[in-house]
Every structure is written in structure tokens, then in C-alpha cells.
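J.: sharing a model prediction with you, sequence too.
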Amino acid sequence: MDSLLLTKGIFPRDFLNKTADYILSVQLEDGSIPWFTDGKLDPWDHTEAAMGLSITGHYPEAEKAYDWLRQQQLEDGSWFANYQDGKPLYSDKRETNFVAYVATGVWHHYLITQDTAFLEKNWSMVNSAIQFVLRQQSPTGEIYWAVMEQGQPEKDALITGCSSVLKSLECAILIAEALNKNVEPWHEAWQQLGQALKYHPENFDRTWESKDRFSMDWFYPILAGVFRGQEARDRLQKFWDKFVRKDMGCVCVSDQPWVTIAESCELTMALLAAGEKKKATQLYSWLHNWRDSDGGYWTGYQYAEDVIWPEEKTAWTAGAILLAADALTEHTAASRLFLESSLNIRPEVELPETEEALAAVNN
């Protein structure tokens, strides 16, 4: 198949059920979902694949994935960055956006199933994960990207990672509200993080080279609700030609000839969030060139060499395909999760420029 044009109310169930079956073929008996058979996993991608299972009605298997996370959670609320065969692969770091993403997955599953018992069962896990992440928030609002083996944070932040955390924190707040839990400090933490992302790009990439070559830094703030409406459309238009390759998809990095399917799915949702449905539909229609006969999708395509690279079909790519399809067709009650935000970033208060102005404010 060269293309697949989706619209509201028409979810190609038979076509995409095969993609869910691919995720199921990778999932282990303990509930963990590695990248591919005999591969490693990380908590973020494990959750992305589980969300694909929820969309396609595989509720017990999705819940088993969250059971695995609950069982593996460390005492401080975190998870290691990588696991192999259901066990930690390295213990050198714990990445904050990986830890926070469980809240997005749990809320997503609840939106589809309306199973309050599922929320209650996983509240302690979500609460502990978010508490861990917020302990890594800097005084200027951004979330440090990782905590190293000895417990010290790496004091720099990523735009993409913090955008993902912002969405996860919003989902955690919604979970708390559904369960009548008081998490008022989380609201202020969300505001501080949102303001850092919107108004203070200098807070990110301070100790390494800028990540603005990466397409996710371009569109993830839109998925997180940092930029909306015309602001979001202007942002997408500004760098469209830098990152999008016609009839193929979105590149991972602007200076490399490598289209990646998961990023293209996420850009599809960012376009929908910005009201660019025609572009979203067209972009998503290109991605099925990279579908294999078993329903899985190759991670990427290197167009300069005209080769699939790497030669792997990741379960999280399949999850992203299903999330974008749901967003395009509004198939489930979670279809708008990444298209809108229930919270609003406050306008930044500008500091007075003169001593006289400062005195006026204080008086």
C-alpha cells in the first residue's frame, strides 16, 4: 500500500488490527513490550506501545503492560532507562521524561475504558513517578533531563523531553482530579515548566550543542500545548521545508537523509492540534510505504541510499501509527489527548525596567 487517507469516523480496523497484532507478538509474558523481539525496552516506548493496544481494544494486554511498570518501579518512583528481558539493562541513569510518561499512558487508557478501578490501582505509581520528576525541577522551571546512578541530577534540560513531561504532568493532574486527590503544587509546577518552554529557550541546551537540528524540538511543544492556534501554525510553517520530505515523511534530524515513521506520526498529531488537518492527512498517508507484511512498521528510511535503516520494526513505531490514526479518525475517547490541553500557560509577567517602575510595583 502506498497511501492511506483517513478521516473522521473511518478507522480502518482490519488494516490497523494487524499493527496491534505486531505489538502483541513482541510483548513478553510478564507484560513488558521491548522495541522488537529479543530487543531492549525503555519505559517511554513501552508505554507508547501499550497505548496502541488500548486504542485497538486489547485492554487486558495494555493493563498488563502497566502492571509490569508498577512492579518494576523503584522506591523513589523512577525506572531505569533501559531493560532487557524484563530486567534492568543499565543502572547508570533514569530519564525524567521516561518516568513521567506513565501518567500519559494511564490517563489515555482511562479515557478509552472509563475504568476508575484502573486509575485507583495505578494512582500510587503515577503519584510516585511525578514526585520523582518534580524533584528534578530547576528554580527556573525546566526539568533536568536525567538523574545519574549516584542520585545527582544532570543539570541541563531538553525541549523535547520537557515538552513530554509537560503533557504527562497535565495528565497526572487530570488523574488526581478524577480521584479527588489534592495536588495543587503540581499546577504551579506545570505553569513554571510551561513558561520555561514558551518564554525561556535559553534555559535549555546550556551545556551541549543546541538540539534544534532535531525535528521533535520543532513540533513537540505543540503536542504539549505550549503553542496553539496561529502561533502553532506559524511555528510549523517556518520549518516545514527543513524537516518534511514530500511523499516520505518527517526527518529525525534536519541534516541527515533519514525519514522516521514515529516522528512523522507525532508531527501528524501536532498538525491536527494546530488545525492543519489537510497537511496532517497527507503526511500520514505517506507513511504506509514503510509498513511490512506483518503489520509492523520499519523505524526509518534512508533516502540518500534508498534503504530501510535500521532494519528493525519497533513496537513503539506501531504504537505511534495507531495514535495518529486515532487522532485523525476520532475513533476512541482518547483521540484528542495530544490535540488539546485542559490547562493554559499564564502570560509571563515582565520585570520592571527601571528603579522607579519597581518602586511603583512594590507600592
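T.: Perfect, thanks for sending it. This structure is a prediction, so every number in the text was calculated from the model and none was measured. Numbering: from 1, shown residues only.
J.: drop to CA atoms for contacts and neighbour counts, all remaining ones
T.: Will do.
J.: now do the buried residues in stretch 105-115.
T.: The neighbour-count check on stretch 105-115 (16 or more other CA atoms under 10 Å) flags 105, 106, 107, 108, 109, 110, 111, 112, 113 as buried.
J.: strands along the chain, start to end?
T.: Remark: strands assigned in the chain by DSSP state E are 40-41, 83-84, 87-88, 93-95, 146-148, 153-154, 244-245, 249-250, 258-260, 300-302, 307-308.
J.: work out the gap between the second one and the centre of the chain.
T.: Shown here is strand 83-84, whose average C-alpha point lies 20 Å from the average C-alpha point of the whole chain (CA atoms, centre = their mean, to the nearest Å).
J.: what's in contact with that strand?
T.: Contacts of strand 83-84 with the rest of the structure, by CA atoms under 8 Å, 6 or more residues apart in numbering, involve 34, 38, 39, 40, 41, 42, 89, 90.
J.: repeat the analysis, applying 7 Å as the threshold.
T.: With contacts defined as CA atoms under 7 Å, 6 or more residues apart in numbering, strand 83-84 is touched by 39, 40, 41, 42, 89.
J.: now residue 120. Nearest residue, chain neighbours left out?
T.: residue 179 (7.3 Å; CA to CA, 6 or more residues apart in numbering).
J.: distance of that neighbour from residue 112?
T.: 17 Å (CA to CA, to the nearest Å).
J.: end to end, how far does stretch 289-298 reach?
T.: 9 Å.
J.: give the contact list for residue 300.
T.: Applying CA under 7 Å, 6+ apart, the residues contacting residue 300 are 258, 259, 260, 261, 308, 309, 310.
J.: neighbour count added to those, as JSON lines?
T.: As requested, those are arranged in JSON lines below (neighbours: other CA atoms under 10 Å):
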{"residue": "258", "neighbour count": "25"}
{"residue": "259", "neighbour count": "26"}
{"residue": "260", "neighbour count": "23"}
{"residue": "261", "neighbour count": "30"}
{"residue": "308", "neighbour count": "16"}
{"residue": "309", "neighbour count": "17"}
{"residue": "310", "neighbour count": "11"}
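J.: can I get those in JSON lines with distance to residue 289?
T.: Converted to JSON lines, the contacts of residue 300 look like this (distance: CA to CA, whole Å):
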{"residue": "258", "distance to residue 289": "14"}
{"residue": "259", "distance to residue 289": "12"}
{"residue": "260", "distance to residue 289": "12"}
{"residue": "261", "distance to residue 289": "10"}
{"residue": "308", "distance to residue 289": "11"}
{"residue": "309", "distance to residue 289": "14"}
{"residue": "310", "distance to residue 289": "15"}
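J.: dropping in the other structure now:
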Amino acid sequence: MSSLGRTEHLVLPGVLTAEQAAQTVAGILAVQREDGAIPWFRGHHLDPWDHTETAMALDAAGEHEAAARAYAWLAAHQNADGSWCAAYQDGADGVDTGRPADRGRESNFCAYIAVGVWHHYLATGDDAFIDRMWPTVFAAIEFVLALQQPGGEIGWKREAPEDGGEAVNDALLTGSSSIYQALRCALAIAGQREEPQPDWELAAGALGHAVRSHPERFLDKNHYSMDWYYPVLGGALTGQAAKARIEERWHDFVVPRLGVRCVLPNPWVTGGESCELALALWAMGESDRALEILQSIQHLRAENGMYWTGYVFQDKAVWPVEQTTWTAGSLLLAVAALGGDEATTAVFGGERLPAGLEPDCCR
């Protein structure tokens, strides 16, 4: 742990002690490369969304310098059109993680930097950081909004340049819900800089309306748990609508004492989905159930403080046999929210985030 690290607010009964939290943070830091990149694990690839989520976990643990290096990596590897590639290799030399492994550009991957940058700013109050990252965030959001469809939903990717670079206009509910949160954070960044972005406000309003009211505008992926809880996690659904959505499929996806299924009907619970559901529950005001979910997945904790990605309960087997930084990161973020970490609660609670402007038809 660096001298900046702090884990006292990451203590949660039945989930983490202070020593366990410190061990998990140290495990993530051990995977982070010197250039700031955070691959899934050593020898595997990096993707921009999970890289950002894990950087947010480092900030929640007080490792602000490490998180800042992660954002500097993103700024240094942004494509000219404002995007990032979907995946980057973990370099064989142990340092260079800038070689693309998948040159497609996924919209939610590109938008999520806004969530991370706003979270880092709230955690540090570093005005120079937000000024430095503004051009990166601005270009990323402009890339993403170029994929917005007339109904408000966001097309999920642009093909790799060598494959023609065509826009894929089909929209994913999970991805668009994540982009809704990112747009609100981008608007918060713009507001902090006193550079209003009225087009972004309109885009966020149209996207939120699509997520809330028009499931037919998205590809049918309702056998994935992320499509179930992400409209709540991303902040598009709140209050009674959020609670009704979670209750509707609780017994489909939640396996008591084991966690949350990733996809039906597979007998496979995953740590990342479980922690994200816990965050969504916390945002709904159901901290007790969030705590139960986090407690239920401690069977995924490895001796080194990292977390296995998932568990096939039918076979009583860990699978895949990998300990991913983003699984550990999602756990730390969920614990930080329940522990009252101000930056994390602000980003996932949403009360202080701009909501965007609803389309005229819906006001």
C-alpha cells in the first residue's frame, strides 16, 4: 500500500476486514502496469470500461496517484476519432499495453471515461486533472453521440477501420444504460468547467427516456442479468420503478448464498454482476440486501485477496480459472458505496448529477 491508501471505509461485516481490503487493493496494484494500464490479469488483455472501473476502485481506496496514471494511459491511447479500441494486449515486455487486440470501438466502453474522470475529481478535488482530461472526455462523448439513433438509444459499436468502420446501429440496453450514467457525469464535468453542453443534455434526456420507456428499441438480451439491473445501476430507473424491475426477476437471477447468475439458464454466478447488483440495490436504498449479496460471494475470494470471476455451482467449480482486476474493483466500489465514500456515492447515487432534458413528447 502507498502512503495515500486508505481502507477504513472499506470495512464491511462479513465482506472485508481492513486487512482484507488492503490485500485486495494491493492485488490490483500488483497487476497495474508501469504505464498505468490495468489488464484483466497479467498476460490478458485490457478493455477501456473495466480499466476505468478498476481505476475508480483505486480512488475509492485512496490510491489516487495510481488512478491518475490509469486515466493518463487512456488519454495517451485515445484514437483520433475520440474512441478507444475494444481491447488492448498486455504487452509481452511487461510495459507496453498499447497494442490493440480488437480494433472495434464499443460505445459504452468509450463513454465510461466520463464516469471515472468525475469520480476522480470528486475524490481528489484536483482541478488541474479535470482540465487536463476535458479534451479526452469531450472527444469520447462526441464519438459516442454520433452513434445515437432517432429514438434516443445508442448504437453499440463502430466496426474496426480495416473492416470498413461502419456504425452498428443496434442498441444494447446494458450499454445504453451505462452511457446514460456517463453522459450525466460528462455534463457534471462540463458544468464544473462552466462549459455547458446543451446538445449533451438533449441526448441524455432522449437516452434516459428510451431506457425507461422503450424496451423495443434495444436488442433482446433479457436472459443476461445485466439487462435486468443496469437501467437501475445507470440511474435511468429510480424509486418504485426501479424496485418493481428488481423484484420482477429477483428469483430468476439471484442464487441464495452464492451470488447472481450472469446468464440464464447457466448455473454460473459471477462476482462482477453480483457486486453491480449490490450497487444498484444500494442506490435504491436497500443496503441490507446489498450487504447480503456481497456476503454471499465471499466464496469467490482467493487467498491472495483477489476474486475469481465466477463459480459453476452445478459442478462446484471455479470458472473461468482467472482472478480479474475488475471483479475485485467492482467489489471495492460496492463496499465503498455502502461505507459512504463521498465520491462513489455521488457517482452511483445520482442525486447531484444532471438528468438531461426529456424529449418534448414526454414532458
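T.: Structure received. Computed from a predicted structure; not experimentally measured.
J.: coming back round to it: ok, the residue nearest to residue 120 of structure 1 - how many residues close by?
T.: Neighbour count of residue 179 of structure 1, defined by other CA atoms under 10 Å: 13.
J.: what's it aligned with over in structure 2?
T.: Alignment note: residue 179 of structure 1 maps to residue 193 in structure 2; criterion TM-score structural alignment.
J.: now residue 96 of structure 1
T.: Residue 96 of structure 1 maps onto residue 107 in structure 2, by TM-score structural alignment.
J.: neighbour-wise, which of the contacts of strand 83-84 of structure 1 leads?
T.: residue 41 (26 neighbours).
J.: just checking, that residue touches residue 28?
T.: No - using CA atoms under 7 Å, residue 41 of structure 1 is not in contact with residue 28; the gap is 11.1 Å.
J.: could you point out which of the buried residues of stretch 105-115 of structure 1 is nearest to residue 332 of structure 1?
T.: residue 112 (6.1 Å; CA to CA).
J.: what is the equivalent residue in structure 2 for the closest one?
T.: Under TM-score structural alignment, residue 112 of structure 1 pairs with residue 123 in structure 2.
J.: contacting residues for the residue nearest to its match when sequence neighbours are not counted?
T.: Excluding its sequence neighbours, the residue lying closest to residue 123 of structure 2 (CA to CA, 6+ apart) is residue 343, at 5.2 Å. Neighbour list for residue 343 of structure 2: 119, 122, 123 [criterion: CA under 7 Å, 6+ apart].
J.: from residue 19 of structure 2, how far off is the last one?
T.: Think residue 123 of structure 2. Counting by CA to CA - residue 123 of structure 2 and residue 19 of structure 2 are separated by 22 Å.
J.: quick one on the thing from earlier: farthest pair in the buried residues of stretch 105-115 of structure 1?
T.: 105 and 113 (12.4 Å).
J.: who's in contact with the counterpart of residue 240 of structure 2 in structure 1?
T.: Correspondence of residue 240 of structure 2 to structure 1, assessed by TM-score structural alignment: residue 230. With CA under 7 Å, 6+ apart as the criterion, no residue contacts residue 230 of structure 1.
J.: buried ones in stretch 211-226 of structure 2, by neighbour count?
T.: For stretch 211-226 of structure 2, using 16+ other CA under 10 Å, the buried residues are 211, 212, 217, 218, 223, 224, 225, 226.
J.: go on, stretch 277-293 of structure 1?
T.: Buried, per 16+ other CA under 10 Å, within stretch 277-293 of structure 1: 277, 280-291.
J.: was I right about residue 269 of structure 2 contacting residue 262?
T.: Yes - with contact defined as CA under 7 Å, residue 269 of structure 2 reaches residue 262; the gap is 5.9 Å.
J.: against residue 144 of structure 2, how distant is residue 226 of structure 2?
T.: 20 Å.
J.: so for residue 166 of structure 1, which of the strands of structure 1 sits nearest?
T.: strand 93-95 (14.3 Å).
J.: first-to-last residue distance for stretch 317-332 of structure 2?
T.: First residue to last in stretch 317-332 of structure 2 (CA to CA) measures 24 Å.
J.: go on, stretch 42-55 of structure 2?
T.: Using CA to CA, the two ends of stretch 42-55 of structure 2 sit 16 Å apart.
J.: in the stretch 251-363 of structure 1, which spans are helices?
T.: 261-273, 277-286, 315-329, 355-362 (DSSP state H, counting those that start in this stretch).
J.: want to throw those helices into TSV with distance to residue 337 of structure 1?
T.: Below are the helices of the stretch 251-363 of structure 1 laid out as TSV (distance: least, CA to CA, whole Å):
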stretch	distance to residue 337 of structure 1
helix 261-273	10
helix 277-286	16
helix 315-329	8
helix 355-362	40
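J.: and residue 245 of structure 1, which of the ones you listed is closest to it?
T.: With CA to CA as the yardstick, what comes closest out of these is helix 277-286 (9.4 Å).
J.: counterpart of the closest one in structure 2, which residues?
T.: Going by TM-score structural alignment: helix 277-286 of structure 1 matches residues 287-296.
J.: show me what that stretch is in contact with.
T.: 14, 15, 257, 258, 259, 274, 275, 278, 279, 281, 282, 338.
J.: one more time with 10 Å, if that's ok
T.: The contact list for stretch 287-296 of structure 2 (CA atoms under 10 Å, 6 or more residues apart in numbering) reads 12-16, 254-260, 271, 274-284, 331, 334-335, 337-338.
J.: quick one: that stretch to structure 1 mean distance?
T.: Stretch 287-296 of structure 2 differs from its equivalent in structure 1 by a mean of 1.1 Å after superposition (mean CA distance after the TM-score superposition for structure 1).
J.: check stretch 20-29 of structure 2 too.
T.: Averaged out, stretch 20-29 of structure 2 is 1.0 Å away (mean CA distance after the TM-score superposition for structure 1).
J.: thank you kindly, that will do.
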